[in-house]
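>>> quick one: sequence plus predicted model below, questions after.
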Amino acid sequence: MLKRLSSIRYSYIRSHLHGVFLTTLTLLSILLSIYVLIAPNWLNAVSIFVFILFYVMLAVVISIYAGFKSSGELKERLDYLSVLITQFSNGNYHSRIYFNEDDEITRIANELNKLGERLQDQVKSLQRMADEKADFAKSAHKAATIEERQRLARDLHDAVSQQLFALTMMSESALRQFDKNPDVAKDQLKDVANSALQAQTEMRALLLHLRPVHLSGEPLPIGIRKLVEELKQKSTLDFTVVIDEKLSITETTEEHVFRIIQESFSNTLRHAAATEVKLEISLRSNELFIFISDNGKGFNVDEDTSRKTSYGLKTMKERSEELGGTFKIRSIQGEGTNIEIRIPC
C-alpha cells in the first residue's frame, strides 16, 4: 500500500493538494485581514468559515480529479519505458518504443531505442566471434585428436598389450603345471583371472577417454536425448525432457548449449542428491529459452560452498554470456535448484 502511494500518480495528487492547502491559507489570511481592518457588514466569522469549508471541499475533489487525469498519460509513458528496459534485461533487444510528443521522455525513449540497436549489434558480434572461435576450435580439435590417438596407442602398448602378453605366458605356464602340480596351476589361473580383470579395467578407462563430449554433427535434440538415455543407465535419476524439435539455431550455439546442459547434469549427479531432473528447451520471442531444475538439496547461491560446483556454474554462465545470453540461477536449501538461460536468436 505504501509503495502504491509513492507512485507518480499519487505524487501528482499530493502536489495538487499541497497547492490547495497553500491557497486556503492565503485566502484565509486575506479574509481575516479584511475582517479585522475594515470589518464590513457582509463579512463575519461564520461566513468566513462557511466559505473556507466549501472552498476546501470543492478544491480537494478538483485536485484529486485533476491530479489523476494529468498524471495518467505520464504514468502510461513511463510504464512503456519500464517494459522496454525489462525486455532489454531479458535479452530481447528487438523491442522498440516511439512517442509523438517532443519532450524529455521522448528523448529518453529515443536513447533507449539506440541502446537496443547497439546491444543487438553487440550480440551479433559476440555470436560471430563465437562462430570464428568454433572454427579455430575445430582446427585445434583435429590436432588434439591426433595427439590423443598417439597417447592412446602408447597406453595400449604400455598397459593392455603388456598385460595380454603376461596373460598368455601365465596361461601357458598353468597348462604345463595342470597335470604335474594342480595346486600351482590353480594359483596361476587365479593370477590369470586377476590380470584379466585389471586389463578389462584399463580398457574401460581408455574407452571412457574416447567418449565424445560434443554433438558430433547431430542435431541438439538428438544429442541431448542420447545423453539423457546414457545417464538413465548409469544413475537412478528420473528425467523429464521437453525439447522443441523444430529448433533453428547455429551449430556454435548448439555446441555451447549442449556443453551447458552436460555441465548442469554433471553438477546434479555429483552434488545435488536429487531424484528428479527437468529440462525444457524452446523458442520464445526470438530467443532460445532453457530451463533446468532438480529436486535436490539445493545450496546458498551467495556463498561459495563448493569450488567444483561454483566452477561448473561459472563455466555455464560464461558460455551463456559468450552467446550474448543471460544466465540466472535460483536455489533454496532443501528445495532444489532452478536455472534459466535466455539466448537471442
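Received it, and whenever you're ready, just let me know what you need. Residues are numbered from 1 along each chain as shown.
>>> please make it C-alpha for all contacts and neighbour counts, starting now.
Noted.
>>> touching, residue 333 and residue 297? I think so.
Yes - using Cα atoms under 8 Å, residue 333 is in contact with residue 297, at 5.6 Å.
>>> neighbours of residue 306, how many?
11 (other Cα atoms under 10 Å).
>>> ignore the last one, residue 195
18.
>>> any idea how far it is from residue 185?
Separation of residue 195 from residue 185 (Cα to Cα, to the nearest Å): 15 Å.
>>> neighbour count: residue 333 and residue 297, which is higher?
Remark: of residue 333 and residue 297, residue 297 carries more neighbours, 17 against 12, as counted by other Cα under 10 Å.
>>> contact partners for that one?
272-274, 332-336 (Cα atoms under 8 Å, 6 or more residues apart in numbering).
>>> ok so residue 280 is a strand residue?
Yes - assigned with DSSP: H, G, I helix; E, B strand; the rest coil, residue 280 falls within a strand.
>>> pretty sure it contacts residue 292?
Yes - assessed by Cα under 8 Å, residue 280 is found in contact with residue 292 at 6.6 Å.
>>> for the two, indicate the residue with more neighbours.
Between residue 280 and residue 292, counted using other Cα under 10 Å, residue 292 has the larger neighbour count: 20 against 15.
>>> my read is that one is in a strand, agree?
Yes - assessed by three-state DSSP, residue 292 belongs to a strand.
>>> my read: it touches residue 331, true?
No - under the contact definition of Cα under 8 Å, residue 292 does not touch residue 331, with a separation of 11.6 Å.
>>> between these two, what contacts are shared?
residue 338.
>>> list the buried ones in stretch 284-294?
Buried residues in stretch 284-294, defined by neighbour count with 16 or more other Cα atoms under 10 Å: 287-294.
>>> likewise for stretch 254-269?
Applying 16+ other Cα under 10 Å to stretch 254-269 flags 254-265, 267-269 as buried.
>>> helix or strand: which one has residue 9?
helix 8-37 (DSSP states H and E).
>>> typo on my end, it should be residue 221
Using DSSP H and E, residue 221 falls in helix 220-234.
>>> take this one as well and set it beside the first:
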Amino acid sequence: MDSKEKELYTAILIATLIIAAILLYFIFSIIWYQKKYRSLSKAKISAEITTLENERKRIASDLHDDVGPLLSAIKIQINHLDGQNEAEAALIRKSSKYIDDIIKRMREISNDLLPNVLIRKGLAAAIQDFLGKMNDSDSLKITFTCPQEQRVPANVEVNVYRIVQEIVHNTVKHAEATHLQIQLVIDEHMLRLASEDNGKGFDYKEMIAKNGGLGLLNLQSRAEVMGGEFDFTTEKSKGTRYLFEIPLKKSV
C-alpha cells in the first residue's frame, strides 16, 4: 500500500468515524428527547388529573356544605307559608316538592363527583355501591369480587374508582355485553384490577382511526399517574379484558 492509498484509507476511516459519531449523537439525542417528552407528558397528565379531581372535590364540597343547607332552609321557609286559598296552598306544596327533587339530584351529582362511601369506607365498598346502582338500572349483569378489603392511598383509591367507572361506561355504551366480571386484589405491595366482558370486542386499529382511542388513553393515563401498568386484550366477538397492576408504597 503506497502513501496515497494510505492517505485515502485514513481519510475514509476518519470520515466514517465522524459520520458514525454524528449518527450516534443524533440517535442518543432522539432517545433523550423521547424520554424527556414522556417524562413531561406524564407530569402534565398527572397535573391535569390532579387538577380535575381537586375541582371535583371542591364542587362536591360546595354542593354538600353550602348549597344543600341553603335549599333546606328555603324549603323550611316555604313550608311555613300559609296559602290564602287552595290554589296558593297547592303551589306551596308543589314548590316544596320541586325543592325536594333539586336536593335529591344535587346529592346524586355531589356523590358522582366524589362518593362519600369512597371517603368513609374505601375503594372496595365504593365500587360495590357504584356497581349495585348500575345493576339496578341496566341489562348488563356485573359481578365484583374483592377477596381482601383494605384501604390504600387516597390518590390510588380515586384513580382506580375512576378506572372502574370508565370500564363500566365503555362496556355499557360500546360492548353490547350481557356480563362483566371485575376483580380487585390488594396485597401489601400491589393492587391488581382485572375485568372481562362477553361483548363484541373491538378492532384496535379501527378504533384509533375513528376516535383516537380516547377511552383507552384515559385508562392508560390513570395507570401511569399511579406508576402502574395497563394491558388489555380484545377480539371481535370474543369480548375485552383489562388488567391494571398498581404498586403500593409502604406507609412510613
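Sure, I can see it. None of the values given here were measured: they were computed from a predicted structure.
>>> what's the TM between chain one and chain two?
Once superposed, chain against chain, the TM-score is 0.58 (TM-score structural alignment, normalised by the length of the second structure); 202 aligned residues with a Cα RMSD of 4.6 Å.
>>> mind checking which of the buried residues of stretch 254-269 of the first structure land in strands?
Among those, no residue falls in strands (DSSP state E).
>>> tell me the one among the residues you listed nearest to residue 73 of the first structure.
Ranked by distance to residue 73 of the first structure (Cα to Cα), these are led by residue 257 at 43.3 Å.
>>> quick one on the thing from earlier: closest to residue 191 of the first structure among the buried residues of stretch 254-269 of the first structure?
Distances from residue 191 of the first structure to those, taken as Cα to Cα, are shortest for residue 269 (36.1 Å).
>>> can you tell me how far the alignment partner in the second structure of that closest one sits from residue 77 of the second structure?
With TM-score structural alignment defining the correspondence, residue 269 of the first structure maps onto residue 172 in the second structure. Going from residue 172 of the second structure to residue 77 of the second structure by Cα to Cα gives 43 Å.
>>> again with residue 248 of the second structure
51 Å.
>>> neighbour count: the two, which is higher?
residue 248 (18 against 11).
>>> my guess is the more buried one contacts residue 157. True?
No - taking contacts as Cα under 8 Å, residue 248 of the second structure lies outside contact range of residue 157: 11.2 Å.
>>> what is the nearest of the buried residues of stretch 284-294 of the first structure to residue 152 of the first structure?
Distances from residue 152 of the first structure to those, taken as Cα to Cα, are shortest for residue 292 (35.5 Å).
>>> got the contact list for the residue opposite the closest one in the second structure once aligned?
Alignment note (TM-score structural alignment): residue 292 of the first structure maps to residue 195 of the second structure. With contact set as Cα under 8 Å, 6+ apart, residue 195 of the second structure has these partners: 180-183, 241-243.
>>> for residue 195 of the second structure, which non-adjacent residue is spatially closest?
The shortest distance from residue 195 of the second structure to any non-neighbouring residue, by Cα to Cα, 6 or more residues apart in numbering, is to residue 182 (4.3 Å).
>>> just give me the neighbour total for the aligned residue in the first structure for that neighbour.
Here residue 182 of the second structure is matched to residue 279 in the first structure, going by TM-score structural alignment. Residues contacting residue 279 of the first structure under the criterion other Cα under 10 Å number 18.
>>> same question for residue 47 of the second structure.
13.
>>> what about it, helix or strand, and which?
helix 3-62.
>>> and that helix, what other elements does it pack with?
helix 86-113, helix 214-225 (3 or more Cα pairs under 8 Å, 6 or more residues apart in numbering; DSSP states H and E).
>>> deepest-packed of those helices, please.
helix 214-225 (a mean of 18; mean count of other Cα atoms under 10 Å).
>>> quick one: that helix aligns where in the first structure?
With TM-score structural alignment as the criterion, helix 214-225 of the second structure aligns to 311-322.
>>> what residues does that stretch touch?
126-127, 130, 256-257, 260, 263-264, 267, 326-327, 341-343.
>>> could these go into TSV alongside distance to residue 308 of the first structure?
Compiled in TSV, the contacts of stretch 311-322 of the first structure are given as follows (distance: Cα to Cα, whole Å):
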residue	distance to residue 308 of the first structure
126	27
127	28
130	25
256	20
257	20
260	15
263	11
264	12
267	8
326	22
327	18
341	20
342	24
343	25
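>>> returning to what we had before: what residues in the second structure pair up with the helix holding residue 221 of the first structure?
Counting by TM-score structural alignment, helix 220-234 of the first structure corresponds to 123-137 in the second structure.
>>> how many other residues sit next to the nearest residue to residue 192 of the first structure once chain neighbours are set aside?
Excluding the flanking residues, the one nearest residue 192 of the first structure by Cα to Cα, 6+ apart is residue 167, at 5.8 Å. By the measure other Cα under 10 Å, the count of residues near residue 167 of the first structure is 21.
>>> from residue 184 of the first structure, how far off is residue 167 of the first structure?
From residue 167 of the first structure to residue 184 of the first structure the distance is 16 Å (Cα to Cα).
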